[in-house]
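Enquirer: Dropping the sequence and predicted coords here.
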Amino acid sequence: MAILPCLVKGMRDYSSLQLYRRNYILSIIRSIYALYGFEPIETPALETRTTLTGKYGQEGEQLIFNVLKSGNFLGGIAEAISPTEHRKLKPLISDKGLRYDLTVPLMRYVAAHQHQICFPFRRYQVQPVWRADRPQKGRYREFLQCDADIIGSLSLLCEAEILKLIYDIAAQLGIQNFCIKINHRGVLSAITDPEKETLFCTIVDKLEKIGFQQVVTALQEANFSDATIASLSLLQNFKGSNAERLIQLQTAIGHTDQGSKAIKAFTDILAQTHTLGLPDQVCAIEPTLARGLNYYTGLVMELTIANSLVGSLGGGGRYANLGNLFGATGLVGVGFSFGIDRLYDIMEAQNLFQSIPTYSTEVLLTNMEENGATQLLHLLRQLRVDGFKSELYPEQVKIKKQLTYAHKKNIPFVVISEKAGSVNHYCILKNMQTGVQNRYSWSELCDALRTALAATC
């Protein structure tokens, strides 16, 4: 019985066209990361449960893909646990999981190699992550993240550089109507009980998804005070420019220690980004922006598109305590992560892929009955020696079929070799886009092809 060719929900295959486009996005991101002095690292897909757990909050940890222990993972379990205590079952049958993000593995890596690393450590990482989430538009179970982090510095210049980096990448990709929203955890800390701050941020993080009234209901059910809810409502209604919002924040929370620190951080960071060349209107203070991950402690940021249902195109912020969990006391960091899949969706919706090459092969060498195989292989070898991405059609079939093949693969040029046996071999170079054909000797072909390809770029 044949196996049904189906995908696991939330996972995707990628066609050549999609990969050409994704690779274009990645090339822009990597080039700008390098421009800013970030260096690449990679970490394994699997991490231990002790590495992954205790960092993302209760809701985040429910989305970790746990991997079963090898061998008889159920041995002795029936006697050790009752069926109703399923949460206790995970550590008994699983000691590892697929990485949830790239930040926690980064801090594990830094803690393990801190004596070899030069600080401040600027690293970038482009790798897939996995989340056992409910699949929907713009949300997948496997997706590619592109992180850039600066580890080992408390300077707010790091935040300013990250914000300018986000802008440079979005602008270079040609994305329209984007905005970088920023907030500071001190803003939310200033209006809630310190012991319930993590829960408060987790609930407020759902604001755009479920709406303000449902957030209020959730806060009431979690026994948050009326004063906290009223303060959140006040922040929700702030309007105007960043300068005007800073004035409103000063009035609302400037009298608190957390609030005054947040306002000072906003003021310094915005001044530094202005000097770096970040347009003032691109970056907007959003006092209710929370970012749901537990490890953020300072500035948080998101890249968003106006009037889009895709959600944020990336997020990040400052974290101060992750290093402590791995024995690297005092190692603070700040970073940002782009979601490639959402970037792709937005760029496709905004028709930004029109000028990106969608082919690998540059020239197809046709295979005709009257041509000798030896001569064709010799020409194919010469084309590749000269650096042309080329292929020989493997079968001797009608020219129409071979041209159709070239058209479907978006191959820009086709070489049709004339009958072998003459002293001076000639061939036809056909431009598949314009239909123009020119006749060249074999000695002239490579120069003509190089000129023709340059003209199409």
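Expert: Right, received. Where do you want to start? Numbering: from 1, shown residues only.

Enquirer: Only C-alpha atoms from now on, for both contacts and neighbour counts.
Expert: Noted.

Enquirer: Could I get the full set of strands for the stretch 51-200 of the chain?
Expert: Secondary structure of the stretch 51-200 of the chain (DSSP state E, counting those that start in this stretch): strands at 66-68, 94-98, 121-130, 142-151, 178-184.

Enquirer: ditto for the stretch 301-450 of the chain
Expert: Under DSSP E, counting those that start in this stretch, the stretch 301-450 of the chain gives strands at 314-319, 333-339, 363-365, 390-392, 413-417, 426-431, 437-441.

Enquirer: could you dump these to CSV with mean neighbour count and distance to residue 140?
Expert: Listed next are the strands of the stretch 301-450 of the chain as CSV, based on neighbours: other C-alpha atoms under 10 Å; distance: least, C-alpha to C-alpha, whole Å:
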stretch, mean neighbour count, distance to residue 140
strand 314-319, 23, 14
strand 333-339, 25, 11
strand 363-365, 25, 37
strand 390-392, 18, 36
strand 413-417, 23, 38
strand 426-431, 20, 40
strand 437-441, 16, 47
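
Enquirer: Comparison target, given below:
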Amino acid sequence: MAAKPSIPKGTRDFSPVEMAKRNYIFNTIRDVYHLYGFQQIETPAMEMLSTLMGKYGDEGDKLLFKIQNSGDYFSGITDEELLSRNAAKLASKFCEKGLRYDLTVPFARYVVMHRDEITFPFKRYQIQPVWRADRPQKGRYREFYQCDADVVGSDSLLNEVELMQIVDTVFSRFNIRVCIKINNRKILSGIAEIIGESDKIVDITVAIDKLDKIGLDNVNAELKEKGISDEAIAKLQPIILLSGTNAEKLATLKNVLAASEVGLKGVEESEFILNALETMGLKNEIELDLTLARGLNYYTGAIFEVKALDVQIGSITGGGRYDNLTGVFGMAGVSGVGISFGADRIFDVLNQLDLYPKEAVNGTELLFINFGEKEAAFSMGILSKVRAAGIRAEIFPDAAKMKKQMSYANAKNIPFVAIVGENEMSEGKAMLKNMETGEQNLVSVEELIAAIR
């Protein structure tokens, strides 16, 4: 007996209905990106490991899917190295390529490789899958799509303001209520400086970023484990648990970070973004959240994260400013800022809240019943005109029993059925049946098109 087929954990098949929903998500995001002047690019699914490694911190490096070299990958490896069972060292010998972990690092590589063809500032968007060797759980997959927009070659904070407008517009179109959280890595650096732990900024931000997931006590335990003193941890508490309005938080931070130049710069940047957005009339809440750290090492300025208010799920959008990312590929001085919509999590949120518009998920609008060769030939002529009018239509390919053909229409949720027999052909018309109401009318081609549209 053949083994039952399966797919890897953390991956999914998508049915036609699910694909219609996903395309609604992609098309909505794509339309908004176009409104703001972004252009689309694509990069390969696999990159050289040298491009990916070291860009996401130690935790990110562990989650990279590595691709085994083809051919004799044992050549050049000694017996001693094989017997050492050192997985990391052997992987570096066996694997030269890896599946992309996100779209930002490949984009930075793209910018460096195509710098002579690009007009700066360069506003690009990219909608493609990424892969992470993570533990699958609700809302977290090993293969998932990201929908990124980035601007490189401009230091202006207007880019951050526009990206937050894009976030607000997209989720307003989806009718998902969200909270847009913002922070600044310069503020976090300033905090690390004033508590006397500047060299531990990465450890501090990685730990703080987990506050929502593991709670304050576990964050403090992780900080202690990383060698941060009890005194510094104590100083950190009132800062990361700061409350009040955005203006009150900024006022407090100006006092707390008075001795830190970099910290005050972060406060100034955040104040500009928040003040500008206040005049834009956003439909969703925007909150300065000091616990937001975004664990990725390459962020250097403003950082963003979006949480759905009506569904328990992780971040559904994130991003930030990464001034020095292209520098690791030999192109210094190119500033960048970007956001990434988590399409798979948005898919789950829209499903749970049942927010898909009916027209977005409906497929075929009209099915022609097939009674035989003559009737099918006549129906095909009408079909051409119907499709030319932009109506999604099909004909049942076989002259099967009427019951079978109607069951097909019901299974596919096709709202209209056209019945063409000898009587209809003699009049040059079709019997149009509304599958929801059961109403039937003999109509001309023009009337049929008008009724469906």
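Expert: Right, received. Where do you want to start? Predicted model only: the values in this text are computed from it and were never measured.

Enquirer: Redo the strands of the stretch 301-450 of structure 1 as CSV? Include distance to residue 375 of structure 1.
Expert: What follows is these, written out as CSV (distance: least, C-alpha to C-alpha, whole Å):
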stretch, distance to residue 375 of structure 1
strand 314-319, 53
strand 333-339, 49
strand 363-365, 11
strand 390-392, 12
strand 413-417, 9
strand 426-431, 11
strand 437-441, 13
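
Enquirer: And these: which comes nearest residue 125 of structure 1?
Expert: strand 333-339 (9.2 Å; C-alpha to C-alpha).

Enquirer: mean shift between the closest one and structure 2?
Expert: In the superposition against structure 2, strand 333-339 of structure 1 averages 0.4 Å from its aligned positions (mean C-alpha distance after the TM-score superposition for structure 1).

Enquirer: My understanding was that residue 43 of structure 2 contacts residue 106; is that so?
Expert: Yes - the criterion here is C-alpha atoms under 8 Å, and residue 43 of structure 2 meets it with residue 106 at 6.9 Å.

Enquirer: Please identify which of those two sits among more neighbours.
Expert: residue 106 (21 against 15; other C-alpha atoms under 10 Å).

Enquirer: residue contacts, that one?
Expert: Neighbouring residues of residue 106 of structure 2 by C-alpha atoms under 8 Å, 6 or more residues apart in numbering: 43, 47, 51-52, 100.

Enquirer: quick revisit: got TSV for the strands of the stretch 51-200 of structure 1, with distance to residue 115 of structure 1 too?
Expert: Conversion of the strands of the stretch 51-200 of structure 1 to TSV gives the following (distance: least, C-alpha to C-alpha, whole Å):
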stretch	distance to residue 115 of structure 1
strand 66-68	31
strand 94-98	26
strand 121-130	12
strand 142-151	14
strand 178-184	31
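
Enquirer: got TSV for the ones you listed, with mean neighbour count too?
Expert: What follows is the strands of the stretch 51-200 of structure 1, written out as TSV (neighbours: other C-alpha atoms under 10 Å):
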stretch	mean neighbour count
strand 66-68	19
strand 94-98	19
strand 121-130	20
strand 142-151	22
strand 178-184	23
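
Enquirer: and of those strands, who's closest to residue 447 of structure 1?
Expert: strand 121-130 (38.0 Å).

Enquirer: which helices and strands sit right next to the closest one?
Expert: strand 39-40, strand 142-151 (3 or more C-alpha pairs under 8 Å, 6 or more residues apart in numbering; DSSP states H and E).

Enquirer: Including distance to residue 315 of structure 1, could the ones you listed go into TSV?
Expert: Output for those, formatted as TSV (distance: least, C-alpha to C-alpha, whole Å):
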stretch	distance to residue 315 of structure 1
strand 39-40	19
strand 142-151	10
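
Enquirer: Show me what counts as buried in stretch 217-234 of structure 2.
Expert: 219-220, 222-223, 228, 232-233 (16 or more other C-alpha atoms under 10 Å).

Enquirer: when you align them, which residue in structure 2 goes with residue 347 of structure 1?
Expert: The alignment partner of residue 347 of structure 1 in structure 2, by TM-score structural alignment, is residue 350.

Enquirer: how about the helices of the stretch 301-450 of structure 1, start to end?
Expert: Assigned by DSSP state H, counting those that start in this stretch, the helices in the stretch 301-450 of structure 1 fall at 322-325, 340-349, 373-385, 399-408, 442-456.

Enquirer: can you tell which of these is closest to residue 24 of structure 1?
Expert: Among the helices of the stretch 301-450 of structure 1, helix 340-349 comes nearest to residue 24 of structure 1, with 10.1 Å by C-alpha to C-alpha.

Enquirer: for that closest one, which positions count as buried?
Expert: Of the residues in helix 340-349 of structure 1, 340-344, 346-347 count as buried by neighbour count, 16+ other C-alpha under 10 Å.

Enquirer: Can you tell me which of the residues you listed is nearest residue 274 of structure 1?
Expert: The closest of the buried residues of helix 340-349 of structure 1, once distances to residue 274 of structure 1 are taken by C-alpha to C-alpha, is residue 343, at 25.2 Å.

Enquirer: ok, and the closest non-adjacent residue to that closest one?
Expert: In this structure, residue 343 of structure 1 finds its nearest non-sequential neighbour in residue 313, 6.0 Å apart by C-alpha to C-alpha, 6 or more residues apart in numbering.

Enquirer: Likewise for residue 254 of structure 2?
Expert: residue 264 (6.4 Å).

Enquirer: Any chance of TSV for the buried residues of stretch 217-234 of structure 2, columns distance to residue 132 of structure 2?
Expert: Converted to TSV, these look like this (distance: C-alpha to C-alpha, whole Å):
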residue	distance to residue 132 of structure 2
219	24
220	27
222	23
223	25
228	29
232	34
233	32
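
Enquirer: center of structure 2, which residue is that?
Expert: Centroid check for structure 2 by C-alpha atoms, centre = their mean gives residue 342 as the closest residue, at 2.5 Å.

Enquirer: Which of the buried residues of stretch 217-234 of structure 2 fall within helices?
Expert: 219-220, 222-223, 232-233 (DSSP state H).

Enquirer: hang on, the earlier thing: which among the helices of the stretch 301-450 of structure 1 is found nearest to residue 301 of structure 1?
Expert: helix 340-349 (16.3 Å).

Enquirer: neighbouring contacts of the closest one?
Expert: Outside helix 340-349 of structure 1, the residues touching it (C-alpha under 8 Å, 6+ apart) are 21-22, 25-26, 138, 143-146, 175, 310, 312-313, 353.

Enquirer: Can you select the buried ones from the residues you listed in PyMOL?
Expert: To isolate in PyMOL the members of the contacts of helix 340-349 of structure 1 that are buried, counting by 16+ other C-alpha under 10 Å, one can use:
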select buried, resi 21+22+25+138+143+144+145+146+175+312+313+353
